[in-house]
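Novice: Generate a structure from the sequence data that follows.
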Amino acid sequence: MDTLIQLNKQTAGRDKLARLCQYLSRFLWYNLQNKQKFLNNNAINNLKSLEYQLSTFRKLLRWGRCLDVVYSTLPILNYPLDSRRFVDVLTKLSQAFYFLTDHILWLGRADLCQVDTHKWNQISNRYWLYTITLNLVKNFIEINNLFKLHSCQSLIYQIFLGTFSRNSFKNDVSWCNAQTLVLIQRHKALIADLIKNLCDLFIPLTTLGYYNLSPGFVGLLGVISSIAGLFILIDSTVKFIP
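Specialist: Take a look at the predicted model:
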């Protein structure tokens, strides 16, 4: 209960909780809709309406976030000029544009102005896809750096040089597996962020028509990524900082 109260105190926490309920609603209405014995259309329509209302609520919670993201880009400009800085700046700018399009969509949903919701929803998902892709690039840069420090190069060299025996190969494989487990345990933040980004990746890909996943599967991916996001908020040591 203390954890729930702590999450509810934060805007990000309320957003993640609403997101979890939003995608859980999608998962439930799709599975109920596909059950031939389930004939209660009111329950399905209520879940669809709940999903829509939670989506609108989350857009309102994020109102003004585009300015926050742009402002948070300024300190990055002082970092050393390398590929990581370039990716960080692109990620922030893409995220700012994503939030901006989200604000426009909310104005349309609130009937405050005339908005082509289909057009702006596509633009919003495109910027969301860019942001997720760039986040994944940062994840893989970090993973690559970790494996440079803790790699299994000795095993790879032995395989290609053919200088290993069966027993030494088994020992090296066991050592590599142990090292991988240690890396996962020490870098939970990176793993949680990677899982979240991989699950999120297929949501805009499906909306934009690049993949043809069912609403139920998209809902399941959204639930998993929302749980990962909540896990990051609950445990500050799991927050990924490249």
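Novice: switch to C-alpha atoms for all contacts and neighbour counts from now on
Specialist: Noted.
Novice: for residue 239, what are its contacts?
Specialist: Residue 239 is in contact with 189, 190, 193, 232, 233, counting by CA atoms under 8 Å, 6 or more residues apart in numbering.
Novice: immediately after the helix or strand harbouring the third one, which helix or strand?
Specialist: It stands for residue 193. Using DSSP states H and E, residue 193 maps to helix 188-207. Sequence-wise, the next helix or strand downstream of helix 188-207 (DSSP H and E) is helix 215-234.
Novice: in the helix ranked longest in the chain, what counts as buried?
Specialist: In the chain, assigned by DSSP state H, the helix with the most residues is helix 117-149. Using 16 or more other CA atoms under 10 Å as the test for burial, helix 117-149 gives 120-139, 142-143.
Novice: returning to that earlier point: give me the contacts around the helix holding residue 193.
Specialist: Counting by CA under 8 Å, 6+ apart, 122, 125-126, 128-129, 132-133, 135-136, 139, 184, 211-213, 218, 221-222, 224-226, 228-229, 232, 237-241 sit against helix 188-207.
Novice: Sequence B follows; please return its structure for comparison with A:
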Amino acid sequence: MPIDALSAAQRTIHLSDPVLRFCLTLAHINRVLYLLCDHMLWIRAAGVAPNVDAQRWAHRSHRHFLVSSLLSVLRDAYEISLLVGREPRDCWVGDEDERRPDKHHWKSASPARKACVWLSFAVRVLHANPPLLLDTVKNLCDLVIPLERLGMLRVSRGCVGTCGLVSSLLSLIQLCHPDYILKP
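Specialist: Next up, the predicted model:
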């Protein structure tokens, strides 16, 4: 419902973290706009307003869904980055494990090597934080749908359907188990 998304935007506008405040508030506002566009499409389909330009409203709907999904993925990436940054520094530069660079070689490590180490910590963080994992996968699946509808991504209808199904199932899990909802 647009009212629920609007009240969520009102709650997130007061968050102290500026990145979370920006991402979550704008994601909720775009969700409101997406739902309003979707309602216009429903009104046309119901025959109440047959002169509504369905193609234009569908395009607007997909754009707002895309922006909302992008901001949600950005928020997840930010959360992952914060948690990876909290990993003990000896994990980043320990010399007892040959897979990790030692203190002297970390500064000279290639960007690809640093990215691999960061990615391994991100996987560990996601494994240890099921709400963040579920939210990230759900938002990445949601991202595929508007990208395909707007012609920015070429995937099969089966892929779009699978992404929609996975997103819906993860949302149901979060609905049935509120402890899997990412907060704030």
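Novice: got the angle between the helix holding residue 193 of the first structure and helix 215-234?
Specialist: 150 degrees (axes from the mean of the first three to the mean of the last three CA atoms, to 10 degrees).
Novice: now helix 188-207 of the first structure: which residue numbers in the second structure?
Specialist: With TM-score structural alignment applied, helix 188-207 of the first structure matches the range 130-149 in the second structure.
Novice: with the first structure superposed, average distance for the matching stretch?
Specialist: Following the fit onto the first structure, the mean deviation recorded for stretch 130-149 of the second structure is 0.7 Å by mean CA distance after the TM-score superposition for the first structure.
Novice: dump the residue contacts of the counterpart of residue 40 of the second structure in the first structure.
Specialist: With TM-score structural alignment defining the correspondence, residue 40 of the second structure maps onto residue 104 in the first structure. Residues in contact with residue 104 of the first structure, defined by CA under 8 Å, 6+ apart, are 115, 120.
Novice: Of all the residues in the host helix or strand of residue 104 of the first structure, which ones are buried?
Specialist: Residue 104 of the first structure is part of helix 83-109 when elements are defined by DSSP H and E. For helix 83-109 of the first structure, a neighbour-count test (16+ other CA under 10 Å) marks 84, 88-109 as buried.
Novice: do stretch 171-184 of the second structure as well
Specialist: Neighbour-count burial for stretch 171-184 of the second structure, counted by 16+ other CA under 10 Å, picks out 171, 174, 180, 181, 182.
Novice: now do the same end-to-end measure for it.
Specialist: Terminal residues of stretch 171-184 of the second structure are spaced 16 Å apart (CA to CA, to the nearest Å).
Novice: Just give me the residue closest to the centre of the second structure.
Specialist: Central residue of the second structure (CA atoms, centre = their mean): residue 73, 2.6 Å from the mean position.
Novice: show me the contacts for that one.
Specialist: With the criterion set at CA under 8 Å, 6+ apart, residue 73 of the second structure makes contact with 136, 139, 140.
Novice: From residue 78 of the first structure, how far off is residue 86 of the first structure?
Specialist: Plainly put, residue 86 of the first structure is 12 Å away from residue 78 of the first structure if you go by CA to CA.
Novice: next one: residue 172 of the first structure
Specialist: Taken as CA to CA, the span from residue 172 of the first structure to residue 78 of the first structure is 43 Å.
Novice: So for these two, which sits in the more crowded spot?
Specialist: Neighbour comparison, residue 172 of the first structure and residue 78: the larger count goes to residue 172, with 18 against 9 (by other CA atoms under 10 Å).
Novice: so where does the more buried one fall, helix or strand?
Specialist: Following DSSP H and E, one finds residue 172 of the first structure within helix 166-186.
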